[in-house]
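Undergrad: coordinates for the following, if possible.
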Amino acid sequence: MTTLDVTNLIMKRIGERWTYRLLSALSDGELRFAELLRALAPVKAKVLSETLFRLESDGFVRRRIVDARPPQVKYQLTQLGRDMVGLMNSIARWASAHGDLVLSLANQASRELTP
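TA: From the prediction side, this is the model:
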């Protein structure tokens, strides 16, 4: 796999609807599934479960089973996940600073293309 392929794969993953919110929620510390579900409302449990599975598979999130009655599952960021949150926060700051200009230019281009 080329560097470009890997970059595209990562950009696709971080661009998914719930990824940034989920990683941001976990940046404050370890959370249980139900806590994440509340923090990310209105995400559906199935979507949250699938997103957590992908992020765990990619190495951004660690799943930990707590020996309790009933058993608990907690999620936390890995170092890779913490690094990604830092990068995503930088992108969010850039979007906040430049978003109005980007939207304005996109709207202008759209008007110019419309007959």
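
Undergrad: drop to CA atoms for contacts and neighbour counts, all remaining ones
TA: Fine.

Undergrad: any idea how far the residue minimising distance to the centre of the chain is from residue 85?
TA: Taking C-alpha atoms, centre = their mean as the criterion, residue 19 is the residue nearest the geometric centre of the chain, at 1.8 Å. Separation of residue 19 from residue 85 (C-alpha to C-alpha, to the nearest Å): 10 Å.

Undergrad: cool, and residue 38?
TA: From residue 38 to residue 85 the distance is 20 Å (C-alpha to C-alpha).

Undergrad: go on, residue 71?
TA: 29 Å.

Undergrad: where do the strands of the chain begin and end?
TA: Under the criterion DSSP state E, the chain contains strands at 31-32, 61-66, 72-77.

Undergrad: same list (those) but as CSV, adding mean neighbour count and distance to residue 100.
TA: Shown next, in CSV, are those (neighbours: other C-alpha atoms under 10 Å; distance: least, C-alpha to C-alpha, whole Å):
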stretch, mean neighbour count, distance to residue 100
strand 31-32, 18, 34
strand 61-66, 16, 33
strand 72-77, 18, 32
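
Undergrad: now show me the structure for the sequence below, then we'll compare the two:
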Amino acid sequence: MIEMDQRVVDQQCPIRDVLDRIGDQWSLLVLAALQGGTKRFNELMREIGDISKQMLSQTLKRLEQDGFVLRTLFPEVPPRVEYALTDLGRSFLEPMGGLVRWADTHHQSIVAARRQYAGRITEATA
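TA: Down below sits the predicted model:
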């Protein structure tokens, strides 16, 4: 059984608590990969692409711990493990889709702002 860090359970800000967990580099990509249905570990590796096995394993464990992902182990030889979204995970797809659409719409503006900022910093230090 996974021991819960009591600080996480007692955390006062639910927004920070949730965003800290799903806002990391990989969680959204794993959730997006699972929106098409149940997948095995290697299928997720191929779909996500540049994630390491260790990082995918850690991300899946955190998403399972938080109730977004269901891990099913089949008693076969060799063992087969499948991952799927839970009802909670599926309920997150709509707001996640809005975030993805927003990021896609505004990405070029953000990149331009970063370049402009870098130019100002470079001029200031010259």
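
Undergrad: quick one: TM-score?
TA: For this chain pair, the superposition-based TM-score is 0.84 by TM-score structural alignment, normalised by the length of the first structure; 113 aligned residues with a C-alpha RMSD of 1.7 Å.

Undergrad: if we can go back for a sec, which one of residue 38 and residue 85 of the first structure is surrounded by more residues?
TA: residue 85 (24 against 12; other C-alpha atoms under 10 Å).

Undergrad: tell me who's in contact with the aligned residue in the second structure for the more buried one.
TA: Alignment note (TM-score structural alignment): residue 85 of the first structure maps to residue 93 of the second structure. Residues near residue 93 of the second structure by C-alpha atoms under 8 Å, 6 or more residues apart in numbering: 31-32, 35.

Undergrad: what about residue 93 of the second structure, distance to residue 33 of the second structure?
TA: Residue 93 of the second structure is 11 Å from residue 33 of the second structure, by C-alpha to C-alpha.

Undergrad: burial count for residue 107 of the first structure?
TA: By other C-alpha under 10 Å, the residues close to residue 107 of the first structure number 12.

Undergrad: ditto for residue 34 of the second structure
TA: Neighbours of residue 34 of the second structure using other C-alpha under 10 Å come to 22.

Undergrad: also residue 112 of the first structure?
TA: 9.

Undergrad: what about it, distance to residue 101 of the first structure?
TA: Separation of residue 112 of the first structure from residue 101 of the first structure (C-alpha to C-alpha): 16 Å.

Undergrad: out of the contacts of residue 93 of the second structure, list just those in helices.
TA: 31-32 (DSSP state H).

Undergrad: what lines up with residue 53 of the first structure in the second structure?
TA: Aligned partner of residue 53 of the first structure by TM-score structural alignment: residue 61.

Undergrad: gap between its match and residue 123 of the second structure?
TA: Taken as C-alpha to C-alpha, the span from residue 61 of the second structure to residue 123 of the second structure is 46 Å.

Undergrad: verify the contact between residue 11 of the second structure and residue 20 for me.
TA: No - using C-alpha atoms under 8 Å, residue 11 of the second structure is not in contact with residue 20, being 11.5 Å away.

Undergrad: residues in contact with stretch 60-79 of the second structure?
TA: Contacts to stretch 60-79 of the second structure, defined as C-alpha under 8 Å, 6+ apart, come from residues 21-22, 27, 30, 80-90.

Undergrad: which stretches of the first structure form helices?
TA: Going by DSSP H, the first structure shows helices at 3-14, 19-26, 33-39, 45-57, 79-113.

Undergrad: with the second structure overlaid, report how far the fourth one is off on average.
TA: Translated: helix 45-57 of the first structure. Once fitted to the second structure, helix 45-57 of the first structure is off its aligned match by 0.6 Å on average (mean C-alpha distance after the TM-score superposition for the first structure).

Undergrad: what angle sits between that helix and strand 61-66?
TA: 110 degrees (axes from the mean of the first three to the mean of the last three C-alpha atoms, to 10 degrees).
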